[in-house]
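Chemist: Got a sequence here, can you model it:
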Amino acid sequence: MPTRLARRCSAAVLVVTLAVRLLAADPAPPSPAATVPRPEEIPVEAFFRPPAIRSPQLNPAGTHLAVLTHDLKHDANSLAILDIAGGPPTGVRGTTDLNISSFSWTDDDRLVFSIVKDNHYAFGLYVADRKDPYRVKTLNSRDAVEVLGKPRQRPDNILLWIHRSASNNGRDEGVVEVDLRRSQRSPGDAMNVHHSIPIPKFVSGVQRWLRDRDGEIRYAIAHSDGRLICIRRDAKENWSPVSIDLEIDSPLAVDADPNVLFVAHRNATGASDLVRFNTVDGTRGPALHSDEKYDFRDGRVRYSAAEKDIVGLSYARQATQQVWLRAEDAALQRDIDASLPPGGLNSIVSRDREGSRMLIVSYSDRHPGTLYLFDRQKRQLKELTSLAPWLPEKLLAPVRLVTFPTRDGLKLDGYVTVPLNYVEGRPSPMIVLPHGGPWHRDVWGYDPQSQFFASRGYIVFRPNYRGSSGYNAAISRTPMFDFRRMHDDVTDGVRALVDAKVADPAHLAIIGSSFGGYLAVCGAAFEPDLYKCAVTIAGVFDWKRMQSEDRDNDNEFRAAWLRRNIGDPKQQAEKFEALSPFYSVNQIKIPVFVAHGTEDNNADTSQSRRLVKALKTNGVEHEALFIPYESHGFVELKHRIELFTRIEAFLKKHL
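Modeler: You can find the predicted model right below:
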């Protein structure tokens, strides 16, 4: 019997205009540029609405394509399934109550998916069959889950990580192996659990799991007393710590020998090597790939079509780079690059089990991407659809890499988005947009915030300050908790662009989210004469309070981790106050815009409320926007539109 979920879909057969166009042979519609003569007339919504499609995946047979399509009316994702040979699409329609967050094929016919609940997490597990999409079976509707994959020896089963269990006070319950076939047949909403892999008692949580070539859980990166450790599961299902320093060797994948890991190894010079690490005797093999400047510990391993061999690595350099270990794959990449328009980056995002059909996304700094289908045997490359057909690419701004010196002699990278009306040598108003994290980084490519501000005539500078991920140890690892030095780096980058006559020193603003929001208020408080205004979104301004909030919110690992690496605020109060711009609000001379969602589980809303109170107490001009029920990052489209419409008006007034 169809479940209540299927009935809520109203019609499980999905007819989406965009999806129908995916495999159509008709010429593309006229460019939106024909009706949008100037960049400043591109509406706010065009920059911040979700892509028309995302997560394109071929089924293992390569006969069908599944994608998430966005319904602008309900601000929800639907699951569309298309026959490569042609015909109408089918799928599961998204609604306000059924916003599909992620999915994966489990075989040639079945898909499992989760939905977004309360704008926070991917909840539940549902299964649909492409042959009969009216029948959607609910397997789990209460827990926050993630599908990890399938055991090769038990192809009807899937491994499911239960991040937050509704029946266990939101605790992480580890991994369960679910028999999909039996679960589909069983009455009611239930999972037929074949096997459970609980979190070992000697660790407090798991950051990620690693599976071996047979698809079995073999390793985990786990939390222990404010540290990350690697643990191994043996054939008898016993867990034990691995003698490995995760600062030196960061696991990426399991080799054919389950005792061997592929790791990103930091060598004696601080550069990054891809090597094999034997977890039994601690020995390392020769480097398969090396990079002197960039670290690929956050990279993604690329597997062969049948996922039997590791054949490459994708990681961020100046832009995201594909490194292939086999000559045949490198040659294929060259052929693909030569067949697509120059100036973009082309990434294989999905392929069938034989590697004969694959999906390619080609993107650039001025467009989020176009999806192509490549048939390797026929040597045919077919354009399917743009990820954002409403964006007039010709009216968007190019992105340039810049390098700037810091006051203590480092050379750091940043990205400058240059509006179309920019004149070389004429200093222009500039927005500084430091990324969040701070253990994150910006890369060359399409960035909606940068393009929005550039369309309004501002230069946008995104600095990769020290502590940003993806660089060698001197930049990314050694200073990763030196928050004040990160602020200094942002300041040094801004001054370098002023000295180069790119930025107008009389018209500078700083805008950031999360840790970037912290840096925005640092800029206002610690450099009171540099900027004309500041905007902070979901920021943290008091690190003493941050640690106590983590303990109160049951994020004990982050609290212990920060305490281990920054210190104890009870014993080092002066250090924490020096890091925290909240204690220097009386130095702020410029208007500040403060925004936060009231249901933020990452950076507590009280941080922004206390900042607003302090700004008011000190007579600092300010505006505030607190959105009820929003989480970290402003998930709902209507709220993103409201936020950036307010920010645009704020900048017009003060910059």
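
Chemist: only C-alpha atoms for contact and neighbour calcs from this point on.
Modeler: Noted.

Chemist: Specify the local secondary structure of the residue sitting nearest the centre point of the chain.
Modeler: In the chain, the centroid-proximal residue (C-alpha atoms, centre = their mean) is His440; its distance is 9.6 Å. Secondary structure assignment for His440 (DSSP: H, G, I helix; E, B strand; the rest coil): coil.

Chemist: Next, the contact list for it, please.
Modeler: Contacts were defined as C-alpha atoms under 8 Å, 6 or more residues apart in numbering; by that measure His440 touches 468-470.

Chemist: try 10 Å
Modeler: 298, 464-465, 467-470, 476, 515 (C-alpha atoms under 10 Å, 6 or more residues apart in numbering).

Chemist: got it, and Arg211?
Modeler: For Arg211, the set of contacting residues under the criterion of C-alpha under 10 Å, 6+ apart consists of 148-151, 217-220, 253-255, 258.

Chemist: Distance check, it against Ile627.
Modeler: Noted for Arg211: a distance of 40 Å to Ile627, by C-alpha to C-alpha, to the nearest Å.

Chemist: Same check on Asp442?
Modeler: As defined by C-alpha to C-alpha, Asp442 lies at a distance of 27 Å from Ile627.

Chemist: before we move on, what SS does the residue nearest to Cys230 when sequence neighbours are not counted have?
Modeler: Spatially, and ignoring its direct neighbours in sequence, Cys230 is nearest to Ile221 (4.7 Å; C-alpha to C-alpha, 6 or more residues apart in numbering). Following three-state DSSP, the label given to Ile221 is strand.

Chemist: in the stretch 451-600 of the chain, which spans are strands?
Modeler: With DSSP state E, counting those that start in this stretch, the ranges of strands along the stretch 451-600 of the chain come out as 459-463, 503-513, 533-537, 592-597.

Chemist: Mean neighbour count added to the ones you listed, as a markdown table?
Modeler: Converted to a markdown table, the strands of the stretch 451-600 of the chain look like this (neighbours: other C-alpha atoms under 10 Å):
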| stretch | mean neighbour count |
| --- | --- |
| strand 459-463 | 27 |
| strand 503-513 | 22 |
| strand 533-537 | 28 |
| strand 592-597 | 25 |
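
Chemist: In a markdown table, list these along with distance to Asn346.
Modeler: Supplementary listing: the strands of the stretch 451-600 of the chain in a markdown table, determined by distance: least, C-alpha to C-alpha, whole Å:
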| stretch | distance to Asn346 |
| --- | --- |
| strand 459-463 | 23 |
| strand 503-513 | 29 |
| strand 533-537 | 32 |
| strand 592-597 | 36 |
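
Chemist: Here is the second sequence; please produce its structure so I can put it next to the first one:
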Amino acid sequence: MFKQNNRSHFTISPNGKYYIEVIDKNEDSYLFNRSTTINIIDIDKYELVHRIPLDFFGIDAVYWLTNERIIYESKGAIKAVDIDGKNLVEIVSRINYKKKSTYWNWQANLRYNSIISLLHNKSHQILVQTYDSNLHAAIKEINIYTGEEYVIMNADTHKVNHWITDAFGNIRMAVKISDKGMSYYYKYDPETKTLKPCIIKIGGNQYSFTIDPRTHLKQYLTFEGFGYNPNIIYITSNIFSDKREMFSYDIEKEEVIETFVADVNCDVKDLDGEGIKFIFDYNNAEIAGFKYTCLTPKYKWLSSSFSEKVAKLNSQFPQFFNEIIDLDVSGNRLLIHQWNDSSTGNIGVFDVQENSYAVMFHFNEELNEYALSKSKVVIAKTRDNYNIPCYFNLPVNIKENEKIPLVVLPHGGPWARDYWRLDDFSQYFTSRGYATLRINYRGSTGFGKSHVLAGVSSLDEVMVNDIADATQFVLEKFPLDKENVFMFGHSYGGYATYFCLVKYAELFNAGISIAAPTDIKAWMKKQKDDDNYYSYEFWNTALGSNESSYLKKISPISYANDINSPLLIMHGGKDKTVPVDQAENMIEKIKKHNKNLEFRIWNSADHSFTDIDDFKEMLEKSNQFFKNHTK
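Modeler: Purely as a prediction, here's the structure:
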């Protein structure tokens, strides 16, 4: 389940005949042991037509130039090759050879190139955004045959970090990022070739897209993109509603046109997670619909023909969410990612005319022989009668009258959320006989402005109380063993584990805290010492105060003497998000009085335990810990 998938960049040819997948085999941490190949597969015959071996830099994006030739990005270089592997040429280099290079300034000549548009109205040109060593962006049209560059916007002219173009490749907006990490949006005037702040006027008030750490949690507007009308932009906002909605806005007339996507339960775009995905109908040059995330993923269709196509597919495979990831020019063949809460799924091709579906590739195929747990959406009631969205999983094949132990999995962040999907921690523990509960406590993003702001100044209060209340709710609703309720938390989840064992020791009989902060004052000082302005100011706002007495109050280490329940602390020695001394100091305080304390420090592990062997050992140690402390 935790094995890293090495296939990506799935795409279908314009004529719908071929399918591409990129296979990236990074054998170990050494760059030169990496191998990348592009597989070209005939869809109708389901056979490998060509395998193109590439260099060790890997691939960032792949596009079809024609039915017989592809173009791809590789760590700043742009290259093109025929689908039989012949005529490989580098169109744009990651090194600017026009500048004189020496041993001492070679780094200043590096550049990163990314394709903005294939410019189908100019068959021999592509539109590229080029970032220099100062991260300033230029816009260029580049000839795919000769590599000749025509500079549309020089990087030094406005010192912009990112340009935004419309569907026709015209420069419309710009983003500048300050050295403090704040993002400022500007409108570009092509006649005067000047920038002016991008101001959105709604209801007599003025707003901007500026991303500021002090207002991040209540961000009023976010820019989502352009459609085919060059004057219409799409915006998500919580101005009109507590829940973030998406509407269209005319930037010339300065007026809201129409609300397209809204949901009574959720934000349609999670500021710090999954967002809106546009589905384009290239044949008719219009937006076909939008994918967004609610309690479960959904589509909002604007095109009746697309809606009918997907309805046909859904009728065949109602157990999956059928997500469109690409389509041919005719729109008769759709490249689909089928997935759900108990399967990572497959990549397949749906032929609309034949009403047939052909699987091209299975993710984690060896899992298909197992029955995995399904996620149930549960709305838990809190002590103040507030609704908390949760995901609850039971083990497969429950025996009658069986009392099932529960593992509570509070997510990290805490300004994040849990989603309906195959959750690896839930599947790991349910396969070992536990039920699991994932809780979108107040403070979680994605469930409205009031929901997220309720967590400000309440890391140790409202958030922790919601976790306890949701746990109590499912204990009363499902056949669970109330004597065996465990906590398993990573990052903020580990922080919440400490506080739950302090405040609700009678509810949770053991807990595991992984990579968790314990001394908030010391952690904030580290942010300041590292000159991490954005993170420091964000947390200053989220915590609600930087007074020493308050930071002490919300620090788990202040309550180390009150933790007497069985506890396992785990941390990575190379954790740059939460330094390992946060765990070490907590361990020293607790082990003096708590005989049920266990701990493990992985010297080479990072914050997320990205090494699969470390991750496996961490999970197995957790499972054994729960077994040892099951009543």
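
Chemist: Next, the TM-score between them, please.
Modeler: Aligned and superposed, the two chains score 0.80 in TM-score terms (TM-score structural alignment, normalised by the length of structure 2); 580 aligned residues with a C-alpha RMSD of 3.6 Å.

Chemist: one step back: residue in structure 2 paired with the residue nearest to the centre of structure 1?
Modeler: Aligned counterpart of His440 of structure 1 in structure 2: Ala416 (TM-score structural alignment).

Chemist: What's the separation between that match and Ser491 of structure 2?
Modeler: Distance of Ala416 of structure 2 to Ser491 of structure 2, given as C-alpha to C-alpha: 12 Å.

Chemist: Please apply the same query to Pro318 of structure 2.
Modeler: As it turns out, when the distance is counted by C-alpha to C-alpha, Pro318 of structure 2 lies 36 Å from Ser491 of structure 2.

Chemist: between those two, who's got more neighbours?
Modeler: Neighbours were tallied for Pro318 of structure 2 and for Ser491 using other C-alpha atoms under 10 Å; the higher tally belongs to Ser491 (23 against 11).

Chemist: Leaving out chain neighbours, which residue sits closest to Met246 of structure 2?
Modeler: Thr236 (4.1 Å).

Chemist: give the contact list for whatever residue of structure 1 lines up with that neighbour.
Modeler: When structure 1 is aligned by TM-score structural alignment, Thr236 of structure 2 is paired with Ala264. Contacts for Ala264 of structure 1 (C-alpha under 10 Å, 6+ apart) come out as 246-253, 271-277, 287, 289-290, 295-299.

Chemist: The aligned partner of Ser431 of structure 2 in structure 1 - how many residues pack around it?
Modeler: Using TM-score structural alignment as the criterion, the counterpart of Ser431 of structure 2 in structure 1 is Ser455. The local packing count at Ser455 of structure 1 equals 25, with neighbours defined by other C-alpha under 10 Å.

Chemist: try Asp214 of structure 1
Modeler: Asp214 of structure 1 is flanked by 16 other residues according to other C-alpha under 10 Å.

Chemist: Kindly report the same for Met586 of structure 2.
Modeler: Applying the criterion other C-alpha under 10 Å, we find 19 residues in the vicinity of Met586 of structure 2.

Chemist: quick one: what helix or strand has it in it?
Modeler: Assigning secondary structure by DSSP states H and E places Met586 of structure 2 in helix 581-590.

Chemist: Same check on Val175 of structure 1?
Modeler: Assigned by DSSP H and E, Val175 of structure 1 belongs to strand 174-179.

Chemist: Can you list the helices and strands that that strand packs against?
Modeler: Other helices and strands packing on strand 174-179 of structure 1, by 3 or more C-alpha pairs under 10 Å, 6 or more residues apart in numbering; DSSP states H and E, are strand 136-149, strand 157-164, strand 193-197, strand 205-211.

Chemist: okay if I get those as a markdown table plus distance to Gly425 of structure 1?
Modeler: Rendered in a markdown table, the data for these read as follows (distance: least, C-alpha to C-alpha, whole Å):
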| stretch | distance to Gly425 of structure 1 |
| --- | --- |
| strand 136-149 | 51 |
| strand 157-164 | 52 |
| strand 193-197 | 62 |
| strand 205-211 | 48 |
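
Chemist: out of the ones you listed, nearest to His367 of structure 1?
Modeler: With C-alpha to C-alpha as the measure, strand 136-149 is the member of those nearest His367 of structure 1 (29.6 Å).

Chemist: List the buried residues for that closest one?
Modeler: Of the residues in strand 136-149 of structure 1, those with enough neighbours to count as buried (16 or more other C-alpha atoms under 10 Å) are 136-141, 143-149.

Chemist: quick one: that strand to strand 157-164, angle?
Modeler: Orientation of strand 136-149 of structure 1 against strand 157-164 (axes from the mean of the first three to the mean of the last three C-alpha atoms, to 10 degrees) gives an angle of 90 degrees.

Chemist: List the contacts of Glu547 of structure 2.
Modeler: Glu547 of structure 2 touches 521, 553, counting by C-alpha under 10 Å, 6+ apart.

Chemist: any idea how far it lies from Ser558 of structure 2?
Modeler: With distances taken as C-alpha to C-alpha, Glu547 of structure 2 is found 15 Å from Ser558 of structure 2.

Chemist: What of Arg442 of structure 2?
Modeler: In this structure, Arg442 of structure 2 and Ser558 of structure 2 are separated by 24 Å, where distance is defined by C-alpha to C-alpha.

Chemist: ok, now how distant is the equivalent of Ile569 of structure 2 over in structure 1 from Asp488 of structure 1?
Modeler: Residue pairing (TM-score structural alignment): Ile569 of structure 2 is matched to Val594 of structure 1. To Asp488 of structure 1, Val594 of structure 1 is 22 Å away according to C-alpha to C-alpha.

Chemist: swap in Pro50 of structure 1?
Modeler: Plainly put, Pro50 of structure 1 is 34 Å away from Asp488 of structure 1 if you go by C-alpha to C-alpha.
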